[in-house]
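>>> coords below, sequence missing:
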């Protein structure tokens, strides 16, 4: 069965903005556009679908791999984590991007269709809590205060309900909708259960809509991927989170070190293990954990003396964050064990 698995001002956001602003259909066509590159002798099609959140990361890794193996085609779609797992567990795709681990009902679907898989951590994301820039009273919220605000049945209506000294003005809340892996992670980590959230907030599948809502009123509060904050720094105020060890804001240093908790989340790539019987699929999966070459040493992504793998490089390239080197080694070993088993 399957295995479970600094700051945006550093220049890493622009690539992600381009990718997030491109329609899924355009990203899906990346493979077909790569008419140049190197002919390694590998060929075939590897179908990838899944999370919209992880799509830019998967698209960049796929693009780099295809450049070096230009007869391999990798269409990358972003149907969403849940919809992607439906296709993956039905055997329609070979790889699945996911912003959360596979759920029990999805595992059951895979089992019923005879689909074995491996899930690997390939990137990190930080969920940010942000307010309107005219908010001059709130710089930090504890996890307990976030729960009081967001949990189902919350009796928090105004900012003064959170702290007496804050304005007696209604909090206007914005966040992701229930179809989102971001929603799942936020509600589980802050409120204790997936889907545990008050019903009177403005929910959206598009974090850009959340950003526009928060910047539209002084007393607003919202949550979304940290990258969206760094794309809109002039229009939002970043709120630090106190998990018991002081107030911490999400940036490259605090997310990659694990200091920003509990809203640092791993992002995943799943592979069907039966697909490892194909050489090009094995090569693509291994590519994630191979060291980058000399063409990928962007000064704003790779720090002096640092050695990155393609999955770490791609994460930073699109505005996410690199998994720790220890996790790279763990994921690489899990992958090799799965390949050995599949090809024995």
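Happy to help now that I have it. Remember, it's a predicted structure, so these values are computed and weren't measured experimentally.
>>> from now on I want contacts and neighbour counts done on CA atoms only, so please keep to that.
OK.
>>> counting neighbours, show which residues of the longest helix that the chain contains come out buried.
Identified as the longest helix of the chain according to DSSP state H is helix 325-343. Going by neighbour count (16 or more other C-alpha atoms under 10 Å), the buried part of helix 325-343 is 328, 331-332, 334-335, 338-339.
>>> tell me which other helices or strands that helix touches.
Judged by 3 or more C-alpha pairs under 8 Å, 6 or more residues apart in numbering; DSSP states H and E, the packing partners of helix 325-343 are strand 117-131, helix 279-287.
>>> in JSON lines, list those along with distance to residue 67.
Below are the helices and strands packed on helix 325-343 laid out as JSON lines (distance: least, C-alpha to C-alpha, whole Å):
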{"stretch": "strand 117-131", "distance to residue 67": "20"}
{"stretch": "helix 279-287", "distance to residue 67": "12"}
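>>> before we move on, back to that, orientation of the longest helix of the chain relative to strand 117-131 in degrees?
Angle, helix 325-343 to strand 117-131, by axes from the mean of the first three to the mean of the last three C-alpha atoms, to 10 degrees: 150 degrees.
>>> so which of the helices and strands packed on helix 325-343 is the most surrounded?
strand 117-131 (a mean of 25; mean count of other C-alpha atoms under 10 Å).
>>> against which helices or strands is it packed?
Against strand 117-131 (3+ C-alpha pairs under 8 Å, 6+ apart) you get helix 207-215, strand 220-225, helix 226-231, strand 237-242, helix 252-256, strand 264-272, helix 310-317, helix 325-343.
>>> nearest to residue 183, out of those?
When the helices and strands packed on strand 117-131 are compared by C-alpha to C-alpha, strand 220-225 sits nearest residue 183, at 8.6 Å.
>>> and the angle for the closest one with strand 264-272?
Put simply, strand 220-225 runs at 40 degrees to strand 264-272, going by the same axes, to 10 degrees.
>>> and here's the other structure:
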């Protein structure tokens, strides 16, 4: 059974530990609440909002002006989590959920966050380059709008998901379902319709974010995982701040048959269920595409037997 039509038999739960989709929802929402809480304080204090923009908002958004950017290089990353409008935030979260949940189901939980970060980072770089190479002039005045929002990052997730499984079916009860690529076309059309008349650099940023998602999946299909270093870094930090967890992992790796309480030739009655759980965990972490042929065959036999 091909990846295009296969769906994991156990969905990733939104409430489970280390869920990347929930993490992205939380970060985007918390930054929005923080910025707007400070904005309300400025408003109630009768301080002009221009001061709020210069003193607070500009430290989160990405400015194409070189002098400003080099004094705030972290805005390459903070800009993809910064939303000032509630409708901008809702749009980002809805599309992120629509594509991110499917991506988790097909490629595992570990790929969503790297694709989001790669798309947002590349989009931010293209925004900087396009505004400096092709500056926008209006009545001989240089227009330098700042970039904010997760548009480029979500575009990367959408294109990556569609590239991975363009024939994935939504609402299968309706005439066999709607292909995923149709939803992607609708998303791209809405995204660029809202950008009409705006800064061309933002449109280029969204396009480059989508291109990043496409190339990420193509390299993944060739066996090159661009997210491996990021996953290894997260695991290292997790082990660094959770030494007990690392100790337990070492103990499990050191367990040999002569150290266990049962005899090495003793049969375990529940071994089939254990193997099934291991395969399902592997799907949740890495995706169905990373299963071996033997594991895929076992999964199909298990589903037929309703284990």
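The structure has been received and is ready for your questions. Computed from a predicted model, the values in this text were never measured in an experiment.
>>> Provide the TM-score value for the superposition.
The TM-score (TM-score structural alignment, normalised by the length of structure 2) is 0.28; 146 aligned residues with a C-alpha RMSD of 6.4 Å.
>>> among the helices and strands packed on helix 325-343 of structure 1, which is nearest residue 85 of structure 1?
Nearest of these to residue 85 of structure 1, taken as C-alpha to C-alpha: strand 117-131 at 11.2 Å.
>>> so that closest one versus helix 310-317, what angle?
20 degrees.
>>> picking that back up, so which of the helices and strands packed on strand 117-131 of structure 1 comes closest to residue 108 of structure 1?
From these, taking C-alpha to C-alpha, the stretch that ends up closest is strand 264-272, at 14.8 Å.
>>> and the closest one, what does it pack against?
Short answer (3+ C-alpha pairs under 8 Å, 6+ apart): strand 264-272 of structure 1 packs on strand 95-98, strand 117-131.
>>> kindly tell me how buried residue 24 of structure 2 is, as a neighbour count.
Neighbourhood size, residue 24 of structure 2 [other C-alpha atoms under 10 Å]: 19.
>>> give the contact list for it.
With contact set as C-alpha atoms under 8 Å, 6 or more residues apart in numbering, residue 24 of structure 2 has these partners: residue 113.
>>> circling back to that earlier point, closest one to residue 66 of structure 1 among the helices and strands packed on helix 325-343 of structure 1?
helix 279-287 (9.0 Å).
>>> list the helices and strands that closest one packs on?
Helix 279-287 of structure 1 packs on helix 55-68, helix 325-343, going by 3+ C-alpha pairs under 8 Å, 6+ apart.
>>> could you dump those into TSV and include distance to residue 187 of structure 1?
Conversion of those to TSV gives the following (distance: least, C-alpha to C-alpha, whole Å):
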stretch	distance to residue 187 of structure 1
helix 55-68	22
helix 325-343	25
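>>> do you know which of the ones you listed lies nearest residue 265 of structure 1?
With C-alpha to C-alpha as the criterion, residue 265 of structure 1 lies closest to helix 325-343 of those, at 13.3 Å.
>>> now the helices for the stretch 51-200 of structure 1?
Counting by DSSP state H, counting those that start in this stretch, the stretch 51-200 of structure 1 has these helices, from start to end: 55-68, 81-89, 104-112, 143-150, 181-191.
>>> I should have written the stretch 101-250 of structure 2 there, sorry.
Here the stretch 101-250 of structure 2 has its helices, by DSSP H, counting those that start in this stretch, at 112-133, 151-164, 180-194, 200-221, 228-241, 243-253.
>>> could you identify which of those is most buried?
Compared across the helices of the stretch 101-250 of structure 2, helix 151-164 shows the largest average neighbour count, a mean of 29 (mean count of other C-alpha under 10 Å).
>>> show me what that one is packed up against.
Counting by 3+ C-alpha pairs under 8 Å, 6+ apart, helix 151-164 of structure 2 packs on helix 86-107, helix 112-133, helix 180-194, helix 200-221.
>>> okay if I get the ones you listed as a markdown table plus distance to residue 246 of structure 2?
Conversion of those to a markdown table gives the following (distance: least, C-alpha to C-alpha, whole Å):
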| stretch | distance to residue 246 of structure 2 |
| --- | --- |
| helix 86-107 | 26 |
| helix 112-133 | 23 |
| helix 180-194 | 40 |
| helix 200-221 | 28 |
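>>> picking that back up, closest to residue 276 of structure 2 out of the helices of the stretch 101-250 of structure 2?
helix 243-253 (19.4 Å).
>>> how big is the angle separating the helix or strand following the closest one from helix 86-107?
Using DSSP states H and E, the helix or strand that directly follows helix 243-253 of structure 2 along the chain is helix 271-286. Note on geometry: by the same axes, to 10 degrees, helix 271-286 of structure 2 and helix 86-107 are set 140 degrees apart in direction.
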